[in-house]
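> sequence below, structure please.
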Amino acid sequence: MELIDIGCNLTHDSFGKDRDEVIAGARDVGVTRMVVTGASEAGSIEALKLARRHEGVLFATAGVHPHLAAEFTSETESVLADLHTEQPVVAVGECGLDYFRDFSPRPAQKKAFERQLELAVACGKPVFLHQRDAHADFLAILREFRPHLSHVVVHCFTDTREAMLDYLALDCHIGITGWICDERRGHHLKEFVDEIPADRLMIETDAPYLKPRNLRPKVRTHRNEPRWLPWIAGTVAACRGVTPQQLAAQTTACAREFFSLPA
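Predicted coordinates for the structure are as follows:
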């Protein structure tokens, strides 16, 4: 059963001592390819370096997370534009809006989001998006740019059915994480995840965050890893009434096409 993790933060410090073992462990359970998230200027550079060291297995995105939008400068924009020309960089982002934390002022978030969408229009690569508690503003900006963009995925989707339908109406893809495995807060996703068309559904761990709470046997660590993507796949498959093998085949084909990954 082959799986692709479309979003994992493998440059995170928590992987500093065993990163190669984590990657090998993921491959051992069928996670054959992983897209390493670039969420800052420095992090995007490191994501590219890591992808180059694991050619054909790891790929990268390049962008600035809304938490760091206040640090987005014209120099940052130039660095990202250069990164987007690199072959292992398969998407623009992670970018978007996050009003849940508001670590950066909202005007700065909007500006950084728009400038990165402009970069995506220029390079023609897919966009890897983040939205939390900012649906109205996020949708308004995305709707303006959508006709000029390539593929778009709203990654780590945790919002309402109505928000999901808004994104699907804009021909966006949806990324589902271990949030759906959390009985405390992910139950609502189980009720409508089966409404996502098979050719627009992808799965991800967002490691080291959002470790599936339904792991059995339980693992004594808070750190999530790509090797647990099959647990997420199994949960999503059950919600959609398909086998894990069917879910894996569908999401893998979708991710391959979305990011233009080799067969």
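> all contacts plus neighbour counts: C-alpha atoms, from now on.
Fine.
> ok, which stretches of the stretch 151-263 of the chain are strands?
152-154, 173-176, 201-203 (DSSP state E, counting those that start in this stretch).
> among those, which is nearest Leu210?
strand 173-176 (11.0 Å; Cα to Cα).
> and the closest one, what does it pack onto?
Contact partners of strand 173-176 among helices and strands, from 3 or more Cα pairs under 8 Å, 6 or more residues apart in numbering; DSSP states H and E: strand 152-154, helix 161-169, strand 201-203.
> want to put them side by side, so please do this one too:
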Amino acid sequence: MEWIDICFNLTHESFNKERDEVLERAREAGVSWMLITGADAHQSEKCLEIADRYPDCCRATLGVHPHLAKQWTDAIAARFSDLARADANVVAMGEMGLDYNRDHSPRPQQRSAFEAQLELAADLGLPVFLHERDAHHDFAQILRRWRDKVPAAVVHCFTGEADALAEYLDLDCHIGITGWVCDERRGHHLHPLVPRIPRGRLMIETDAPYLLPRSLPKGTGKKIGNGRRNEPAFLPHIGEYVAKLRDETPEDLAAHTTATARAFYNLPETAGV
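The predicted structure is shown next:
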């Protein structure tokens, strides 16, 4: 089986000393491509450096996360534009969007940075990688204004309710599902929603090092801080869990989610997986 992880925070410090080993474990698990996700200007450039170093399995996104929206400037927009035009390993803009759960940046600045990044993606002709938490109404309202101007959009780590899922599908968005769905404390509401995502719109992701699936055996993952680290090698576990919810075989789910991610990000075929 071949898998594609559409969100991997490889710039996280916990991976600094063992990137080669982490990527090798992912490949051994059947993960052929990993999308390295940008969250601010500096980290986005680092994502691209990593993608350029590992072009056989990594691609990069450039973006400013809503938590850091107060950092957004015209200079960052110009830098992202230059990078995306110069390097084909940039395959999407993001992580961008709205997060009203923590409000690390003021909401007006979140909305402004989100709209500015959608405008930049439209100008570059790149898909968008989106973050939304507790901000469905404002998020959908902004996205609706730009949806027909960007080639594709994925709402990553979807954790919302049925009405949000329906609206995002109506907006022709793809949906990313993480190990959140494996969490017995807070993921059960997603179980009846996951089968509603049509084939061709569903992609899966680890969001590593975050969101280690709680359905993995206790002690899985390297210990970091007060928890344990997720990594792309655990993506097949998420895929098998999602396949069961959808009454599909893991092989079928791997095939259609991989085909979807490959088309969304325009990824080449990968030999040997």
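> any idea which of the helices and strands packed on strand 173-176 of structure 1 is most buried?
Stretch with highest mean neighbour count among these: strand 201-203 (a mean of 27; mean count of other Cα atoms under 10 Å).
> so how far is that strand from its chain's centroid?
9 Å (Cα atoms, centre = their mean, to the nearest Å).
> superpose on structure 2 and give me the mean offset of that strand.
On superposition with structure 2, the mean distance recorded for strand 201-203 of structure 1 (mean Cα distance after the TM-score superposition for structure 1) is 0.2 Å.
> in structure 2, what range does that strand match?
Using TM-score structural alignment, strand 201-203 of structure 1 corresponds to residues 202-204 of structure 2.
> for structure 1, longest helix please?
Taking DSSP state H as the criterion, structure 1 has its longest helix at helix 106-123.
> quick one: the helix or strand following that one to helix 106-123, angle?
Scanning forward in sequence from helix 106-123 of structure 1 by DSSP states H and E, the next helix or strand is strand 127-132. Put simply, strand 127-132 of structure 1 runs at 160 degrees to helix 106-123, going by axes from the mean of the first three to the mean of the last three Cα atoms, to 10 degrees.
> immediately after strand 127-132 of structure 1, which helix or strand?
helix 135-145.
> mind listing what's buried along that following helix?
Burial within helix 135-145 of structure 1, assessed by neighbour count using 16 or more other Cα atoms under 10 Å, is assigned to 135, 137-139, 141-142.
> cool, and stretch 41-56 of structure 2?
41, 43-48, 50-52.
> may I see these arranged in CSV, with distance to Lys17 of structure 2 and secondary structure as well?
As requested, these are exported to CSV (distance: Cα to Cα, whole Å; DSSP: H, G, I helix; E, B strand; the rest coil):
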residue, distance to Lys17 of structure 2, secondary structure
Ala41, 22, helix
Gln43, 17, helix
Ser44, 19, helix
Glu45, 19, helix
Lys46, 15, helix
Cys47, 16, helix
Leu48, 18, helix
Ile50, 13, helix
Ala51, 17, helix
Asp52, 18, helix
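> just give the number of residues close to Asp172 of structure 2.
Asp172 of structure 2 has 15 neighbours, counted by other Cα atoms under 10 Å.
> what sits against Gly187 of structure 2?
For Gly187 of structure 2, the contacting residues are 159, 180-181, by Cα atoms under 8 Å, 6 or more residues apart in numbering.
> now do the same for Leu98 of structure 2: helix, strand or coil?
strand (DSSP: H, G, I helix; E, B strand; the rest coil).
> distance of the equivalent of Glu225 of structure 1 over in structure 2 from Lys223 of structure 2?
Matched by TM-score structural alignment, Glu225 of structure 1 corresponds to Glu231 in structure 2. For Glu231 of structure 2, the distance to Lys223 of structure 2 (Cα to Cα, to the nearest Å) stands at 12 Å.
> more neighbours: those two, which one.
Set side by side, Glu231 of structure 2 and Lys223 show more neighbours around Glu231, with 26 against 12, by other Cα under 10 Å.
> test my guess that that one contacts Glu21.
No - contact criterion Cα atoms under 8 Å: Glu231 of structure 2 and Glu21 do not qualify, at 10.9 Å.
> quick one on the thing from earlier: how close does the longest helix of structure 1 sit to structure 2?
Looks like 0.4 Å for helix 106-123 of structure 1 (mean Cα distance after the TM-score superposition for structure 1).
> that helix to helix 135-145, inter-axis angle?
Using the same axes, to 10 degrees: helix 106-123 of structure 1 against helix 135-145 is 30 degrees.
> any buried residues in helix 106-123 of structure 1, and which?
Buried residues in helix 106-123 of structure 1 (16+ other Cα under 10 Å): 106, 108-117, 119-121, 123.
> related to what we said a few turns ago, okay, the strands of the stretch 151-263 of structure 1 in CSV with distance to His67 of structure 1 next?
Below are the strands of the stretch 151-263 of structure 1 laid out as CSV (distance: least, Cα to Cα, whole Å):
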stretch, distance to His67 of structure 1
strand 152-154, 16
strand 173-176, 20
strand 201-203, 23
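> ok, Gly175 of structure 1 to Ser78 of structure 1 distance?
28 Å.
> the two: who's more crowded?
Gly175 (25 against 12).
> OK, contacts around that one?
Here Gly175 of structure 1 is in contact with 6, 153-157, 201-204 (criterion: Cα under 8 Å, 6+ apart).
> can you redo those as JSON lines with distance to Ser74 of structure 1?
Shown next, in JSON lines, are the contacts of Gly175 of structure 1 (distance: Cα to Cα, whole Å):
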{"residue": "Ile6", "distance to Ser74 of structure 1": "28"}
{"residue": "Val153", "distance to Ser74 of structure 1": "25"}
{"residue": "Val154", "distance to Ser74 of structure 1": "25"}
{"residue": "His155", "distance to Ser74 of structure 1": "26"}
{"residue": "Cys156", "distance to Ser74 of structure 1": "28"}
{"residue": "Phe157", "distance to Ser74 of structure 1": "29"}
{"residue": "Leu201", "distance to Ser74 of structure 1": "34"}
{"residue": "Met202", "distance to Ser74 of structure 1": "32"}
{"residue": "Ile203", "distance to Ser74 of structure 1": "33"}
{"residue": "Glu204", "distance to Ser74 of structure 1": "31"}
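> show me the two of those residues that sit farthest apart.
Of all pairs in these, the most separated under Cα to Cα is Ile6 and Phe157 at 12.7 Å.
> neighbour count: those two, which is higher?
Using other Cα under 10 Å as the criterion, Ile6 of structure 1 and Phe157 rank with Ile6 on top: 32 against 21.
> and the helix or strand where the more buried one lies, what does it pack onto?
Per DSSP H and E, Ile6 of structure 1 falls inside strand 3-8. Secondary-structure packing of strand 3-8 of structure 1 (3+ Cα pairs under 8 Å, 6+ apart): strand 31-36, strand 201-203, helix 229-240, helix 244-259.
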